[in-house]
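Asker: Predicted model and sequence below, questions to follow.
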Amino acid sequence: MGRLLGGLALAGQLLSVPLATAAESIHAAFAQGALAGQVGLYGISGKARDEERQGFISGRASLAYQTAPWQHLSLGLGAWGTTRLHETRDGDYRETVASDALIHLAYLHFAGGDRGELTAGRHQVEQEWLTDHIVGVSARLIPLDNLELSFGWAQRQAVVDLDEVSEGFAKMNEDNGLYFGAAHYSPLAWLTLMPYYYHAADLYRAPGMKLTGAWGVGQHLEAATMIQYVRSNTPAGQEDGDFWWLEQTFAYQDFGFGGGYMRAHPRAGSNIAEFGDQTPFEYGDNIFAADAQTWYLAWEYGRDALSLSALYGHTRYAAGTERPRTKELNLIAGYGWNQHLELELIYAAVRNSSVSVADFNSLSMALTYSF
């Protein structure tokens, strides 16, 4: 469940501190630092077929501080706290919130002006196949106006969000970590090519390519196309896998609509999503299973403070000699009273043709005040 990205917004507020605010001394760097925070309320209620309803309500608060740049360097620290307010059944809260308090940010940030940046320590990343918070290094270089390079290494990972908090930063790939790199090249104003490579020793080596294009169709209609392919090469004795993803969307005034298609390897599926993905579903069950084929349709509307969206997807995958189906519907409504206070509601319904996998529904709510 990756829609409720309160932590990403908080980190973004701090990393957007301009280089023009550079301090003249270490003391001034701390004195002129930026502080951002959030307080919020989160609740979820869900029910699987033939099972009892489950869910919880929690309150949380987070603070993040970053010094002003001194000699291009900044220090960042952040803490996240969550408390249980109510749970439907004993243990519902702890199933997804494994820790009530966590130091989720502790990093050094080097700002290189308009030529790039580097962050080392505990920080948040949003890569194609690596998300959430990591312990590691990530860098962004801009050698040319139409070329951006991003790369890094992650040793540990933690999920820190409104709907889920890890017990701590867990080892990635048995402490071997994950290396990643990508190039964003725009040969034309409307086209971006992104070759990338992910390497997790003894788990997979994954080269991939993503193409995105955006252009106008007539006076008011805008179109965006995305084509992506990634190959997951696994150690000897295991099946290699690959993954295709095609998406076409359109925007007309306040409305957006479109759809997409995903295809996993017929024999092995793909383990590329081991450390995160960017798929649009709230749950996205079986998308990366062997021989999985997924299509989806999406619609959205946004005007002023109100946003509405709907997503429906259908996945058919291999399970022994059978090919069961998973269907998922997401309905999302958001409203922002101002730049500080936001409310989001998410309804999700998942239906499975296999009798061994239960259907379920969930409704979640997130109320967040940022400062």
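Answerer: Done, it's in. Numbers count the residues shown, from 1 in each chain.

Asker: When you work out contacts or count neighbours from here on, use the C-alpha atoms and nothing else.
Answerer: OK.

Asker: next one: the longest helix that the chain contains to chain centre, how far?
Answerer: The helix that spans the most residues within the chain, counting by DSSP state H, is helix 6-15. Here the centre of helix 6-15 is set off from its chain's centre by 13 Å, with C-alpha atoms, centre = their mean, to the nearest Å.

Asker: so which strand or helix has Val44?
Answerer: I think there's a mix-up here, since residue 44 is Ile and not Val. When secondary structure is defined by DSSP states H and E, Ile44 falls within strand 34-48.

Asker: got the angle between that strand and helix 6-15?
Answerer: An angle of 170 degrees separates the directions of strand 34-48 and helix 6-15 when computed by axes from the mean of the first three to the mean of the last three C-alpha atoms, to 10 degrees.

Asker: Quick one: name whatever helix or strand follows strand 34-48.
Answerer: Toward the C-terminus, strand 34-48 is succeeded by strand 54-66 as the next helix or strand (DSSP H and E).

Asker: Not counting its own residues, what contacts that following strand?
Answerer: The contact list for strand 54-66, computed with C-alpha atoms under 8 Å, 6 or more residues apart in numbering, reads 10-11, 14, 33-47, 74-89, 92-93, 105, 162.

Asker: can you pull out the strands in the stretch 101-250 of the chain?
Answerer: Taking DSSP state E, counting those that start in this stretch as the criterion, the stretch 101-250 of the chain contains strands spanning 101-111, 116-126, 131-144, 147-158, 170-171, 178-188, 191-200, 204-217, 221-232, 241-252.

Asker: second one coming, line it up with the first:
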Amino acid sequence: MKNLLKGNKVSLVACGLLLTSSFAFGANTIDSAFKEGKVSGSLTAYGISHDGKGGEVDTNSGYGTVNLSYETASFMGLSAKAGFEAGHAMADGTLDNDALMTEAYVKYVNDMFSLTAGRQAIDLEWLGDYNEAVVAAITAVPDTTIVLGYTNQQAAADEDEIGDFTELTEDGAYVLDIKYTGFEGIEFNPYAYSAPDAVDFYGLKTTFTADMFGAVAHYATSSVDEVTGAKDGSIGHVELNTTIAGISAAVGYIKTDKDGGIGLMDTYGDNITPFDNGEDNYATDAKTVYGSLGYTVAGVDLGVLYGETDFDVNSESSELNLTAGYSITDSLSLGLLFVNYDLDASSDSDYKEYSATVAYTF
């Protein structure tokens, strides 16, 4: 389930841009580093109603979650953070755990790089959620952020899920992610991932941004180890977007390999599909066309996203997402989501979902 409100995952590139300020304004002693530390968190209430069709079961679930973290100030470039997620499920809802320590890391920062070791939130193209990892973000090269990392275990924790840290592949995964912004309005993002004895893949994402127009071109290909039983895969994605008179609009196309789909590239996370469900977008020989519109009226952010996917052999599906978001105060927000998923010639998988999220952050 995609989270409309919670923003506790900061991209490593954004962290890299903050390296200099973090180093310059550090605490003078270890004691002051702890005294000047900050507590942050959120309280979230989430409810979802699943209206299944055919073989789908109707469910009504509720969740209440608390996220709490403490981060020390920087002392000689060193800082530490601990974070927890706790929750309670109601009605048909279930959680694997009542609580989880999501973050527990030590970080070193100077003017040229940062190094973070321990449990941490990561948001890269194919690596997300919380990871037991070691990550370096290098900013010594002008207009460039280079991320080098290794993750051993991963866990998901959000408004309707609190999992366990588990090994997704036996020997973890290595990542190299580079972002270059030396040309005005253009970002180049080449990357490579390696999960030994499972999958290796690489790709390039190019993002163009102008005053009224934007575009994304993205391609990735994978080489899968035979022991997995899966096939090599690839994915291509292009999107055009614009904003005119306060109305945002986008159209896009996603294509996967005709034999292997995306070839295990989403093992540790994904960011390409814009949909709440979106699983068909990564299926074998999937061709997805989508469009979206967004508009803000009276402080309410409204959005509509619709797409159709042709995949596998003679399989077609469509998905409609309607969203509404409103900031009641700077700290209190409300999000609404409606999902209508339809799989042609198979009503057993069709469903509608209605969900609401209220979140208070501090």
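Answerer: Yep, it's here. Fair warning: this is a prediction, and the values are worked out from it, not measured in the lab.

Asker: TM-score of the superposed pair?
Answerer: Counting by TM-score structural alignment, normalised by the length of structure 2, the TM-score of this superposition works out to 0.92. Behind it: 352 aligned residues with a C-alpha RMSD of 2.1 Å.

Asker: returning to that earlier point: please work out the angle formed by the directions of the strand holding Ile44 of structure 1 and strand 54-66.
Answerer: Computed by the same axes, to 10 degrees, the angle between strand 34-48 of structure 1 and strand 54-66 is 170 degrees.

Asker: for strand 34-48 of structure 1, packing partners?
Answerer: Packing contacts for strand 34-48 of structure 1, counted by 3 or more C-alpha pairs under 8 Å, 6 or more residues apart in numbering; DSSP states H and E, involve helix 6-15, strand 54-66, strand 360-370.

Asker: Now tabulate the ones you listed in TSV and tack on mean neighbour count and distance to Asn146 of structure 1.
Answerer: As requested, these are arranged in TSV below (neighbours: other C-alpha atoms under 10 Å; distance: least, C-alpha to C-alpha, whole Å):
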stretch	mean neighbour count	distance to Asn146 of structure 1
helix 6-15	18	22
strand 54-66	21	30
strand 360-370	19	34
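
Asker: Out of these, flag the one nearest Tyr196 of structure 1.
Answerer: Relative to Tyr196 of structure 1, the nearest member of those by C-alpha to C-alpha is helix 6-15, separated by 22.6 Å.

Asker: what's the following helix or strand after that closest one?
Answerer: Proceeding N to C from helix 6-15 of structure 1, the next assigned helix or strand is helix 26-31, under DSSP H and E.

Asker: Buried residues of that following helix, list them for me.
Answerer: 26, 29-30 (16 or more other C-alpha atoms under 10 Å).

Asker: could the helices and strands packed on strand 34-48 of structure 1 go into JSON lines alongside distance to Gly269 of structure 1?
Answerer: Conversion of these to JSON lines gives the following (distance: least, C-alpha to C-alpha, whole Å):
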{"stretch": "helix 6-15", "distance to Gly269 of structure 1": "30"}
{"stretch": "strand 54-66", "distance to Gly269 of structure 1": "31"}
{"stretch": "strand 360-370", "distance to Gly269 of structure 1": "24"}
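
Asker: Can you say which of these is nearest to Ala206 of structure 1?
Answerer: Between Ala206 of structure 1 and those, the shortest gap by C-alpha to C-alpha is with helix 6-15, which sits at 25.6 Å.

Asker: just the angle between that closest one and strand 131-144, please?
Answerer: Helix 6-15 of structure 1 runs at 40 degrees relative to strand 131-144, counting by the same axes, to 10 degrees.

Asker: give the contact list for the aligned residue in structure 2 for Leu343 of structure 1.
Answerer: The alignment partner of Leu343 of structure 1 in structure 2, by TM-score structural alignment, is Leu334. Neighbour list for Leu334 of structure 2: 5, 325-328, 356-359 [criterion: C-alpha under 8 Å, 6+ apart].

Asker: if we go to 10 Å?
Answerer: Taking C-alpha atoms under 10 Å, 6 or more residues apart in numbering as the definition of contact, the neighbours of Leu334 of structure 2 are 4-5, 44-46, 300, 324-328, 356-360.

Asker: circling back: which residues in structure 2 does the strand holding Ile44 of structure 1 match up with?
Answerer: Residues 38-52 of structure 2 are matched to strand 34-48 of structure 1 when aligned by TM-score structural alignment.

Asker: Superpose on structure 1 and give me the mean offset of the matching stretch.
Answerer: When structure 1 is overlaid, stretch 38-52 of structure 2 sits 0.9 Å from its aligned residues on average, using mean C-alpha distance after the TM-score superposition for structure 1.

Asker: Show me what counts as buried in that stretch.
Answerer: When burial is assessed from 16+ other C-alpha under 10 Å, stretch 38-52 of structure 2 yields the following buried residues: 41-52.

Asker: Check stretch 241-256 of structure 2 too.
Answerer: The neighbour-count check on stretch 241-256 of structure 2 (16+ other C-alpha under 10 Å) flags 241-243, 248-256 as buried.

Asker: Name the nearest residue to Thr267 of structure 2, sequence neighbours excluded.
Answerer: Leu168 (7.1 Å; C-alpha to C-alpha, 6 or more residues apart in numbering).
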